[in-house]
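S.K.: Turn this into a model:
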Amino acid sequence: MNVLGLLLPMWALLNASLFFLLDARGESTPSTISASPLPKKHKPKPMFLFSSNMQAQSPVYPGMPLVPVVEEVHHQDLNKKILIALVVASTLLGGIVLFFSCFWIYRLKKSRKCRAKSKGDDVAKRHLPSPIGDKFNLLRMAGKKGSVAVMEYQLLQAATNNFREDNVLGQGGHGCVYKARFSEKLLAAVKRFEGEDIGREFENELNWLTKIQHQNIISLLGYCLHGQTRFLVYEMMQNGSLESQLHGPTHGSALTWHLRMKIAVDVARGLEYLHEHCNPPVVHRDLKSSNILLDSSFNAKLSDFGLAVTSGIQSKNIELSGTLGCVAPEYLLDGKLTDKSDVYAFGVLLLELLIGRKPVEQMSPDQCQSIVSWAMPQFTDRSKLPNIVDPVIKDTMDLKHLYQVAAVAVLCVQQEPSYRPLITDVLHSLIPLVPLELGGSLRVTEPVPLALPSH
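M.R.: Okay, the predicted model is just below:
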């Protein structure tokens, strides 16, 4: 509302009224009263307002005109009326100005609050999952860091060709993982949650991956709710899991010594982010080779945060979960869960990279053996170590580097948590073993074999 647009007409109306009053005053008889005799030719005519009684009561002297007493009274009344009109008009105008000033200030404050709220809503919308309806919206969402899309079930059906078996990338604990093609430029992995008690892990992973952003942690693109089935959509990792690379058809042939060290450093960087840079610290709780995913350049990323919790939780607050052979003994026996539990699992992973064996192997129908119990006696004798490494990488590394990695692995899998190093210390000891071309600090004279084409 324009306040001036209302006040200007009122001001003009008030000026016109005052001008009319002043003009009326000027047309009346002069207000100056003189007691001196007036010339005869200017002798005023008798006024009809005088009564005979008033004339009788007034003394009249010869040659002296009547004193215009009534005229003086009229001028005083007119002055009082003008003064009263000015006071009333000024008061009225002041009240109007005050009212509209207050109203204008109120509207201004309200407008600012609305703009601030609208700006806050826009910021919140950028961080909240937003629905999409087509592939092009999905492409835009995938390009924004930290954006998670709510996807329609029909879109996932079309992208996975109705979840055909030939699009299955792997088998998870609650369902399959499918390859999804949303466009020529965008491939993704769709993880399906089915069965009982899937809600807790699904919500836990969705919650963590929405908040966590790191180059060595899998990126979540979206999710879908369809009846009792849940879906999570991740970025595509062309080389699958570390488990499939080490123990699949290729038996680790694509993983050179330097690539294995690069993968170890990538995993350590991801864990360091969880342990040192998240507040409160996060324990992955299910670190294993099947949850380490590799992209087309063999960059490693942590995945499967369904069991992740904050550090320091006791067993009375959370169910015992994990994978046999990778679970720290203090968590398995006493329910104590800290960042050192992840360090133990990382040590198992290092042994797996060095030796090429699974964390737990079936020795007989009723007997299993863990990689830790098998490797620890072997590592006590340095002369035996080169003979037990994975045949794929045997004699391809500097023995000093081999001994150093083996020593780090032994420290990580100590039974007593206090004897294990922090993941930051582990990371700093491994970075010098990785060539510069692969993200480390090692300078090598011979060309470093980079990632092989994905299969």
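
S.K.: C-alpha from now on. contacts and neighbour counts both.
M.R.: Will do.

S.K.: name the helices or strands packed onto the strand or helix carrying residue 259?
M.R.: Assigned by DSSP states H and E, residue 259 belongs to helix 257-272. Applying 3 or more C-alpha pairs under 8 Å, 6 or more residues apart in numbering; DSSP states H and E, one finds that helix 257-272 contacts strand 300-302, helix 339-355, helix 423-430.

S.K.: So which elements touch the second one?
M.R.: It refers to helix 339-355. Helix 339-355 sits against helix 257-272, strand 282-283, helix 371-379, helix 399-412, with contacts defined as 3+ C-alpha pairs under 8 Å, 6+ apart.

S.K.: Can you check which of the ones you listed gets nearest to residue 70?
M.R.: Closest to residue 70 of those is strand 282-283 (C-alpha to C-alpha; 100.9 Å).

S.K.: Sort out which residues of the helix or strand that the closest one is followed by are buried, please.
M.R.: Later in the chain than strand 282-283, the nearest helix or strand by DSSP H and E is strand 292-294. By neighbour count on 16 or more other C-alpha atoms under 10 Å, the buried set for strand 292-294 is 292, 293, 294.

S.K.: And for stretch 279-296?
M.R.: 281-296.

S.K.: would a markdown table of the helices and strands packed on helix 339-355 with distance to residue 215 be doable?
M.R.: Below are the helices and strands packed on helix 339-355 laid out as a markdown table (distance: least, C-alpha to C-alpha, whole Å):
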| stretch | distance to residue 215 |
| --- | --- |
| helix 257-272 | 8 |
| strand 282-283 | 16 |
| helix 371-379 | 29 |
| helix 399-412 | 23 |
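
S.K.: Let's compare: structure for the following, please.
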Amino acid sequence: MLLSRYIQNNNFTGEIPHALLTKKFLFKYDGNPGLNLPRRRKNELAIVLATTIGAFATFVVLLVLGCFWLLRARQRKPEKSDNREKNNSLRIMSRTSTPYPLVGSTSLAIDEGLDVAYCITFSAIKEATGGFSKKIGEGSYGPVYYGKMEGKEIAVKVSADLSSHGAQQFINEVTLLSRIHHKSLVSFIGYCQEESNKILVYEYVHNGSLRDHIHDSVKKTNLDWLSRLLIAEDAAKGLTYLHNGCNPAIIHRDVKTSNILLDINMRAKVSDFGLSKQATDNSFTHISSVARGTVGYVDPEYYASQQLTDKSDVYSFGVVLLELISGKKPISVQDYGVDWNIVHWARSLISEGDITSLVDPCLVGTFKIESLWRIAEIAILSVQIHGTSRPKMQEVELAIHDAINIEMGSKDKTNHASSTASSDHVRFSSMPFDFMSSNFQNNINFPSLR
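M.R.: As a prediction, this is how the structure comes out:
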């Protein structure tokens, strides 16, 4: 078999055959200027050229389409962002259930983290409540009824205002409620707006309000000091979320023991956002023509100036803390005499260092004095006359957490003095207090408050 051929330095002429140029055959032909390499066939050149042009054309088309798609996407994005806030109410109000949304077979749906409220038909609510037969309370919004819908217990709040006015306010209310999601706040499930009916549906909280327990001679015995601290911490977390976790921030405006509900495990959830207001981004304040709130809890500075701030909620929560310590109601001539309210009475005792006279008698012997003083201190700071002298809600929450740690013994393992210590008087901290003159509150009447 011929494997090679050498024809160097001869005078051969013509075109070299393809067979001699294969890699399997060694062919040496240098020194023959008349020999030429074979020419490419025209059809082969046409195929190569067509393939190259086609690939380039495809690339150009894909590039143009990609640029066009990106341009359209960028044009649509700002438009959606600008219109989101405007369409928020409409989007919420148009999202309806059939007649109400379900997750699984036995629980109503709640879109955690989504600004969505479900519309529930009036007939479905009427059926769930047994024709509104079981009234369980009365709030600022109106009567509250117990119901059961697909195995889930619900609380149905029916607006006392049956007029057609306030439709936009109701939409704003639903918009506000639909974006609040926190374990220490009562969960909002849905709404109904048919004809003159304006109804809000919430989860049902089994153990009633803190007021029901703290001011009931039998129930209060089940609330030891640590239980009261845990309830206070839960409520403080809920309010901290409203102030710091919502954008814009939300001011509750009606913090009180009857708006702190207790679940089956005696953990607290803040309720009744019917009076809540969104704070402005810049000043964290809200100016209103009429002060809202409840006598004994309302911030005197807010009442006098009509300027609502997050510190107004702090004042009201300070009153709640004093109730948890003393077991007494915020307003009572019988309990406080000339002081007439819990703030004046508590401030007078604490300024004298007399903590045990402040304590609910059923708590005696069940707490550590340091944890009690920690709560008393933050409570008095919270009810200062000027809002700028009060702590923020997050600071109140941290103080309560410190008291819990002290009570549970996770901090300061030294021997804590008990509430039965021989000395009933403890010197209060040296922190300056903005004590409210009695004339300031005594000169204020509260005709428009509940």
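
S.K.: re earlier: so which of the helices and strands packed on helix 339-355 of structure 1 gets nearest residue 339 of structure 1?
M.R.: Short answer: strand 282-283, nearest of those by C-alpha to C-alpha, at 5.7 Å.

S.K.: Provide the aligned range in structure 2 for the closest one.
M.R.: Alignment of strand 282-283 of structure 1 against structure 2: residues 250-251, by TM-score structural alignment.

S.K.: Can you state the mean residue-to-residue distance of that stretch versus structure 1?
M.R.: By mean C-alpha distance after the TM-score superposition for structure 1, the fitted stretch 250-251 of structure 2 averages 1.7 Å away from its aligned residues in structure 1.

S.K.: what residue lies at the spatial centre of structure 1?
M.R.: Nearest to the geometric centre of structure 1 sits residue 127, at 4.2 Å (C-alpha atoms, centre = their mean).

S.K.: Does the closest residue to it other than its chain neighbours fall in a helix, a strand, or a coil region?
M.R.: The spatially closest residue to residue 127 of structure 1, leaving aside those adjacent along the chain, is residue 147, at 6.3 Å (C-alpha to C-alpha, 6 or more residues apart in numbering). The local conformation at residue 147 of structure 1, judged by DSSP: H, G, I helix; E, B strand; the rest coil, is coil.

S.K.: starting at the chain centroid, how far to the longest helix along structure 2?
M.R.: The single longest helix within structure 2, with elements called by DSSP state H, is helix 42-94. How far helix 42-94 of structure 2 lies from its chain's middle: 39 Å, per C-alpha atoms, centre = their mean, to the nearest Å.

S.K.: Past it, which element shows up next along the chain?
M.R.: Using DSSP H and E, the helix or strand that follows helix 42-94 of structure 2 towards the C-terminus is strand 102-103.

S.K.: Which residue, other than its chain neighbours, is closest to residue 370 of structure 1?
M.R.: residue 360 (4.3 Å).

S.K.: residues touching the aligned partner of the one you found in structure 2, list them.
M.R.: In structure 2, the residue equivalent to residue 360 of structure 1 is residue 331, according to TM-score structural alignment. Residue 331 of structure 2 sits next to 295, 296, 340, 341, 342 when contact means C-alpha atoms under 8 Å, 6 or more residues apart in numbering.

S.K.: Right, I'll call it a day here.
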